[in-house]
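> What follows is a predicted protein model with its sequence.
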Amino acid sequence: MSATETPFQPLAAAVLTASDTRTAENDTSGDLLVESLQGAGHRLVDRALVADDIYRLRAQVSQWIADPEVQVVLMTGGTGFSHRDSTPEAILPLLDKEIDGFGELFRHVSWQEIGTSTVQSRALAGLSNGTLIVCLPGSTGACRTGWELISSQLDSRYRPCNFVGTLMRAQEQRRALP
C-alpha cells in the first residue's frame, strides 16, 4: 500500500429518532440511516426512538457521547418549528464545537429539492466529547439528503479531509480514561 492509500476504517454509530408519533414499525427515516450506515461498512451499536422532549433527547445523547464505543450519533426528527420540535434545543448545549457548514450546506442542497421550505430546517451537526452528532429532519427524503452530505466525511479514504481521524483519536482518549 502506498503512503497515499488509506484503508477504510469502520465507525461505531448510534441512530436516534425523535418523535411523538413514529414507532419501530414505521420509522422509515431511522431505517434509512441504519441501512445507509451499514451499507457503507459502519457498525450500528445502538438505536433508540425517543419522544420529542428536550430532556429525554439530551439524556439519550449524553449516554452515547459518554460511551467510548459510540463515535457517531445520527438523529432524525425534531428539527422543525412546531411546538414539539426540540432537537436543536436538546443538542446544542451538549456540543463542544458546532459544524456550521453542515446546516448551511444541508439547507442549500434542500433548496434544490423543496424550495424555500428549507428555511424551516434546523438541521445541525457538531462534536461533543469527540463524538460526531448529526441532527436531520424527520422526513426520509431529508435523511437521504443528509446522508449524501455526511457519508464522505465518515470515510477515512475521502480527501482532502474527513472526520475519521478526529473520531478515532477521541475514542482512544475516552477508552484510556479510568
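Looks like it came in fine. Everything quoted here is computed from the prediction, not taken from an experiment. Numbers count the residues shown, from 1 in each chain.

> Please make it C-alpha for all contacts and neighbour counts, starting now.
Fine.

> Tell me where the protein has strands.
Here the chain has its strands, by DSSP state E, at 12-18, 43-50, 72-76, 97-98, 124-128, 131-136.

> Next, format those strands as TSV and append mean neighbour count.
Shown next, in TSV, are those (neighbours: other Cα atoms under 10 Å):
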stretch	mean neighbour count
strand 12-18	25
strand 43-50	16
strand 72-76	26
strand 97-98	16
strand 124-128	23
strand 131-136	27
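
> I'd guessed residue 103 sits against residue 124; true?
Yes - using Cα atoms under 8 Å, residue 103 makes contact with residue 124 at a distance of 4.8 Å.

> export the strands of the chain to JSON lines and tack on distance to residue 150?
As requested, those are exported to JSON lines (distance: least, Cα to Cα, whole Å):
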{"stretch": "strand 12-18", "distance to residue 150": "13"}
{"stretch": "strand 43-50", "distance to residue 150": "16"}
{"stretch": "strand 72-76", "distance to residue 150": "10"}
{"stretch": "strand 97-98", "distance to residue 150": "14"}
{"stretch": "strand 124-128", "distance to residue 150": "10"}
{"stretch": "strand 131-136", "distance to residue 150": "8"}
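
> pull the longest helix from the protein.
Determined from DSSP state H, the single longest helix within the chain is helix 100-114.

> Check which residues of that helix are buried.
Buried residues in helix 100-114, counted by 16 or more other Cα atoms under 10 Å: 102, 103, 106, 107, 109, 110.

> Then stretch 171-178?
171, 174.

> That one: how far from the chain's middle?
Relative to its chain's centre, stretch 171-178 lies at 22 Å (Cα atoms, centre = their mean, to the nearest Å).

> Would you mind pulling the contact partners of that stretch?
68, 69, 71, 130 (Cα atoms under 8 Å, 6 or more residues apart in numbering).

> Who wins on neighbours among the residues you listed?
Highest neighbour count within the contacts of stretch 171-178: residue 71, with 27 neighbours (other Cα atoms under 10 Å).

> Would you agree that one is in contact with residue 166?
No - if you go by Cα under 8 Å, residue 71 and residue 166 don't touch, sitting 9.8 Å apart.

> next, the one to line up against it:
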Amino acid sequence: MNQQTTNPPLAELVIGLVSVSDRASGGVYEDKGIPALQDWIASAITTPYRIEPRLIADERTQIEKTLVELVDVSGCHLVLTTGGTGPARRDVTPEATLAVGTKEMPGFGEQMRQISLRFVPTAILSRQVAVIRESATHAALIMNLPGQPKAIKETLEGLKDADGNVIAGGIFAAVPYCIDLIGGPYMETNPAVTVAWRPKSAQRPASTQDNA
C-alpha cells in the first residue's frame, strides 16, 4: 500500500480591526479608521490573511466583549484598534484592552508616543497600550493605534528623511516576530513599507523568489 505524504496546510493569518467611535458607529459620519488600516495592511503584509472588521461605540463593556470575541472565537492572531485612547471621559479603549490581556507589552505604546511627539506636543496625552491575550490553545497580540489615518501610518511604519534614512522605527517591525513567539503564523512583509525584524535563527527563506 502506497502512502502519500503532504505538508500540513499553513495556518491562516487572521487580523482583527476595531474602530472605536460613538459617532461613526452611530452613522453620524463615515468611519475612516478601518479603511486606513485595511489599506496599510494591504501594502505591508505579503502573507495571505483574513480581516475581521468591527465598528463599535466607546463603551468599555462592548470593547472588551469585541476583543474577546475576535481572539477567542474568530481566532485572530493580531488585533488592531483605533480610537478611544485620549484623556476624555468617553475614551476607555486602553482600560478595556488591559482588562482582557494576560501580558502587557509597554514598548509598543512607548514607541508610538515617541513617533507622534515629533509632530505634536499633545501626543503625550495619548494612552495607547498593547497586550497579549492567551488561552490554553491560542494567543493574540492586541494593539491600540491612534485615531487619525496619517498617525496610524506613521506609527506603524515609522519615519524616514528625504534620503530614506530611518528617523524613528515603526512599531510594526516587531510585530511578526512577536506573533512567532506566541505561536501564530509566520508573517512576511513588503520591505518597501516595513521590514519585519527577526533574529537570524528565526528567519525562514522567502516564500517567493524574484526570478528577474
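Yep, that arrived. In this text the structure is predicted, and so the values were computed from the model without any measurement.

> between residue 71 and residue 166 of the first structure, what contacts are shared?
Taking Cα under 8 Å, 6+ apart as the contact rule, the neighbours common to residue 71 of the first structure and residue 166 are residue 130.

> got the contact list for the aligned partner of residue 51 of the second structure in the first structure?
In the first structure, the residue paired with residue 51 of the second structure is residue 45, using TM-score structural alignment. Residues near residue 45 of the first structure by Cα under 8 Å, 6+ apart: 12, 13, 14, 69, 70.

> And for residue 42 of the first structure?
Residue 42 of the first structure neighbours (Cα under 8 Å, 6+ apart): 10, 11, 12, 13.

> count of residues packed around the first one?
Spelled out, it's residue 10 of the first structure. Neighbours of residue 10 of the first structure under the rule other Cα under 10 Å: 16.

> Who's the closest spatial neighbour of it, skipping the chain neighbours?
Distances taken as Cα to Cα, 6 or more residues apart in numbering place residue 42 nearest to residue 10 of the first structure, at 4.6 Å, with adjacent residues excluded.

> Please apply the same query to residue 90 of the first structure.
Spatial nearest neighbour of residue 90 of the first structure, chain neighbours left out: residue 54 (4.6 Å); criterion: Cα to Cα, 6+ apart.

> State the distance from the most centrally placed residue in the second structure to residue 144 of the second structure.
Nearest to the mean C-alpha position of the second structure, by Cα atoms, centre = their mean, lies residue 80 at 3.9 Å. According to Cα to Cα, to the nearest Å, residue 80 of the second structure and residue 144 of the second structure sit 6 Å apart.

> Same question for residue 185 of the second structure.
21 Å.

> With residue 155 of the second structure instead?
The spacing between residue 155 of the second structure and residue 144 of the second structure, counted by Cα to Cα, is 11 Å.

> got it, and residue 31 of the second structure?
Applying Cα to Cα, the value for residue 31 of the second structure to residue 144 of the second structure is 16 Å.

> Repeat that for residue 47 of the second structure.
According to Cα to Cα, residue 47 of the second structure stands 22 Å off from residue 144 of the second structure.

> Can you show me the helices along the second structure?
Using DSSP H, the helices of the second structure run over 22-25, 33-44, 60-68, 93-100, 106-116, 149-157, 175-181.

> so which of those comes closest to residue 86 of the second structure?
Set against residue 86 of the second structure and scored by Cα to Cα, the helices of the second structure come closest in helix 93-100, at 8.9 Å.

> Tell me the helices and strands packed up against that closest one.
Under the contact definition 3 or more Cα pairs under 8 Å, 6 or more residues apart in numbering; DSSP states H and E, helix 93-100 of the second structure sits against helix 60-68, strand 130-134, strand 139-145.

> For that helix, give me the average deviation versus the first structure.
For helix 93-100 of the second structure, the mean distance to aligned residues of the first structure following superposition is 0.9 Å (mean Cα distance after the TM-score superposition for the first structure).

> what lines up against residue 150 of the first structure once you look at the second structure?
By TM-score structural alignment, residue 150 of the first structure lines up with residue 171 in the second structure.

> my bad, should have said residue 38 of the first structure
Match for residue 38 of the first structure (TM-score structural alignment): residue 42.

> Then residue 78 of the first structure?
Matched by TM-score structural alignment, residue 78 of the first structure corresponds to residue 84 in the second structure.

> list the contacts for the nearest residue to its match once chain neighbours are set aside?
Once flanking residues are discounted, residue 84 of the second structure sits nearest to residue 91: 4.2 Å by Cα to Cα, 6+ apart. By Cα under 8 Å, 6+ apart, the residues touching residue 91 of the second structure are 58, 83, 84, 85.

> do residue 96 of the first structure as well
Counting by Cα under 8 Å, 6+ apart, residue 96 of the first structure touches 126, 127, 128, 129.

> mind listing what the closest residue to the last one other than its chain neighbours touches?
Taking Cα to Cα, 6+ apart, and ignoring the residues beside it in sequence, residue 129 of the first structure has residue 65 as its nearest neighbour in space, at 6.2 Å. The contact partners of residue 65 of the first structure, taken as Cα under 8 Å, 6+ apart, are 71, 128, 129, 130, 131.
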